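Peer 1: Turn this into a model:
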Amino acid sequence: MGQIVTRMISLVLLGCVLVGCKVGGSATDNLTPGSIDAALIGLADASVEVGSTLMSRVDATKPVAAQPTTPPECGTGASPASEAVYGSEWTQFRLTTFQESSSTWDHSLTQAVGRYAGPEQARGAFLRLSDALVACGDRETVVIGAGGVTDSKWRNHGDVTSGEVLRWNAEQLDATTWRCFREVRLKQATLVQVALCQSGNGQPAAAAIADKLSSRL
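Peer 2: Just a heads-up that it's a prediction; the model follows:
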């Protein structure tokens, strides 16, 4: 099962804390064709993709500040769905995290989508993230919590970097076999992110969800 430290960091690193987030709800509430809400993968479909029944949900409608890290230049890559990446120019933003339950889980799936007035702003956000990943490389990253206490320790392992796709996994060094498999897609004026945190290889499922989500936008 996901450990307590994993529970906290899986939410914060992906740009959602409990303050300012909605708990519960449905990915199909009040759908408008072509909207971000209509594009997001729902609980049932996500459960099929990850191979487990996901029942807990937390939502956010704006990115939060990135958590501080050591070294500081790794902060943006450690909080890829935060203000450090999406900035303040977005016109719409949605983030949703699914897990088996709110207290213990084996999978934590987050989808984040930011829509901008034009493709230039979306590409700017994409480049902020890709540049940050290069700057940090594979150095050990310590995420700092309240009071300067260490929340967790991570190391990035890069895979794909192109003009429209980023793929890497973040290994949690203080939680045995736990990794967050991250997928980023730049599609016109939107920046899409998917992260699937689990033990074992979650990359194929994360990529499939990211491709499905971006295809609906």
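
Peer 1: C-alpha only now, for contacts and for neighbours.
Peer 2: Will do.

Peer 1: Check the chain for its longest helix and report it.
Peer 2: When the chain is parsed with DSSP state H, its longest helix is helix 119-136.

Peer 1: counting contacts, what elements does the following helix or strand past that helix pack onto?
Peer 2: The helix or strand immediately downstream of helix 119-136 is strand 141-144, counting by DSSP states H and E. Applying 3 or more C-alpha pairs under 8 Å, 6 or more residues apart in numbering; DSSP states H and E, we find strand 141-144 packed against strand 69-70, helix 75-78, strand 150-161.

Peer 1: Now the second one, please; I'll put the structures next to each other:
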Amino acid sequence: MAVDQTGLNWCIEVRRRSITLPDVRYVSSVAAVFAAVCVLVASPAAANPVVPQNKIDSLVLSDDDVSSVVGLPLHRIGGVYPSPGAAPAGHDECQTLVSSDVNQWSGDFTAFRQLAQQDNPDDLQFSVTQYVATYPNSLVVARVFRHTFTTDLVNRCSSKILTDAGGNQWSVLGVSVMGAGATWKIAELQDGQDSSWHCAYQVQAKGNVMFQISECQFGNGTPVAAQLVDLIANRIPS
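Peer 2: The predicted model follows:
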């Protein structure tokens, strides 16, 4: 959370001096006013969303944006979803690694976008899915991120075999959570064996935005996913 140190120091000094005033009622009322002011001075990131909800579409990568990174023309498949999917019954925390739903994004977002882009549905080689959500402020984003991406997720879910909503089985190849970001890879299984169709995921929290990229291909999609995440991150003011 961003902190205005000059304003914070001012608050501390005024607070210290006000304690010496003789009128207790006056001190109480002054303290209440200064407490409210200091919240705004010391934590502007919490008070002012960095990206307004009506600007969320400016963060979404176009077909040309994605194609330039992948190196092949990709096109949007299906519609743009304004809310995450419902969590299935008996949801396990590891399911987030194969099925992004409301349990990951919570119901606290102010705007949400999910869309998929692919090269050729009849001979699929590359598939990208974007998720972008704005929240009231950076504090809410931090809470939502920490709710899902925990050390326990890393310990419990690495190397686990999971089944997605379509009945496909996936092997988790590795999970990493560091700071305000998380990465993981999954491999689709056919007859219990690695099919070589791998999906690389990266999710980040920045400002009042949380966003995620999944990039699937035959091979290692991590470099592509990282570049796409950087493109979105660069559109969010620091």
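
Peer 1: TM-score for this pair?
Peer 2: Once superposed, the chains reach a TM-score of 0.74 (TM-score structural alignment, normalised by the length of structure 1), with 179 aligned residues with a C-alpha RMSD of 2.4 Å.

Peer 1: Highest mean neighbour count out of the helices and strands packed on strand 141-144 of structure 1?
Peer 2: helix 75-78 (a mean of 27; mean count of other C-alpha atoms under 10 Å).

Peer 1: what range in structure 2 matches whichever helix or strand comes after that one?
Peer 2: Once the chain leaves helix 75-78 of structure 1, the next helix or strand it forms, by DSSP H and E, is helix 83-86. Under TM-score structural alignment, helix 83-86 of structure 1 corresponds to residues 102-105 of structure 2.

Peer 1: buried ones in the matching stretch?
Peer 2: 102, 103, 104, 105 (16 or more other C-alpha atoms under 10 Å).

Peer 1: residues in contact with that stretch?
Peer 2: The contact list for stretch 102-105 of structure 2 (C-alpha atoms under 8 Å, 6 or more residues apart in numbering) reads 84, 85, 86, 87, 96, 133, 144, 145, 147, 148.

Peer 1: quick one, what contacts the fourth one?
Peer 2: I take that to be residue 87 of structure 2. Neighbour list for residue 87 of structure 2: 101, 102, 103 [criterion: C-alpha under 8 Å, 6+ apart].

Peer 1: lining up those with structure 1, which overlap?
Peer 2: Here is what carries over to structure 1 from the contacts of residue 87 of structure 2, by both residues aligned by TM-score structural alignment, their matches' C-alpha atoms under 8 Å: 101, 102, 103.

Peer 1: re the thing from before, and of the helices and strands packed on strand 141-144 of structure 1, who's closest to residue 206 of structure 1?
Peer 2: strand 150-161 (13.3 Å; C-alpha to C-alpha).

Peer 1: The helix or strand following the closest one vs structure 2, average distance?
Peer 2: Next in sequence after strand 150-161 of structure 1, counting helices and strands by DSSP H and E, comes strand 165-172. Superposing on structure 2 and averaging over aligned pairs (mean C-alpha distance after the TM-score superposition for structure 1), strand 165-172 of structure 1 comes out at 1.1 Å.

Peer 1: Now do strand 165-172 of structure 1 and helix 119-136, the angle between them.
Peer 2: 40 degrees (axes from the mean of the first three to the mean of the last three C-alpha atoms, to 10 degrees).

Peer 1: how about the helix or strand just after strand 165-172 of structure 1, aligned to which bit of structure 2?
Peer 2: Counting by DSSP H and E, the next helix or strand C-terminal to strand 165-172 of structure 1 is strand 178-187. On the basis of TM-score structural alignment, strand 178-187 of structure 1 is assigned to residues 197-206 in structure 2.

Peer 1: which element follows the longest helix along structure 2 toward the C-terminus?
Peer 2: Longest helix in structure 2 by number of residues, with DSSP H as the criterion: helix 24-42. The helix or strand immediately downstream of helix 24-42 of structure 2 is helix 44-47, counting by DSSP H and E.

Peer 1: and the one in structure 2 that sits across from residue 125 of structure 1 in the alignment, how far is that from residue 90 of structure 2?
Peer 2: By TM-score structural alignment, residue 125 of structure 1 lines up with residue 144 in structure 2. When distance is defined by C-alpha to C-alpha, to the nearest Å, residue 144 of structure 2 is 20 Å away from residue 90 of structure 2.

Peer 1: again with residue 131 of structure 2
Peer 2: Residue 131 of structure 2 is 23 Å from residue 90 of structure 2, by C-alpha to C-alpha.

Peer 1: With residue 161 of structure 2 instead?
Peer 2: Using C-alpha to C-alpha, we find residue 161 of structure 2 at a distance of 16 Å from residue 90 of structure 2.

Peer 1: again with residue 197 of structure 2
Peer 2: 27 Å.

Peer 1: now swap in residue 190 of structure 2 and tell me
Peer 2: Distance, residue 190 of structure 2 to residue 90 of structure 2, using C-alpha to C-alpha: 24 Å.

Peer 1: got it, and residue 227 of structure 2?
Peer 2: Counting by C-alpha to C-alpha - residue 227 of structure 2 and residue 90 of structure 2 are separated by 34 Å.
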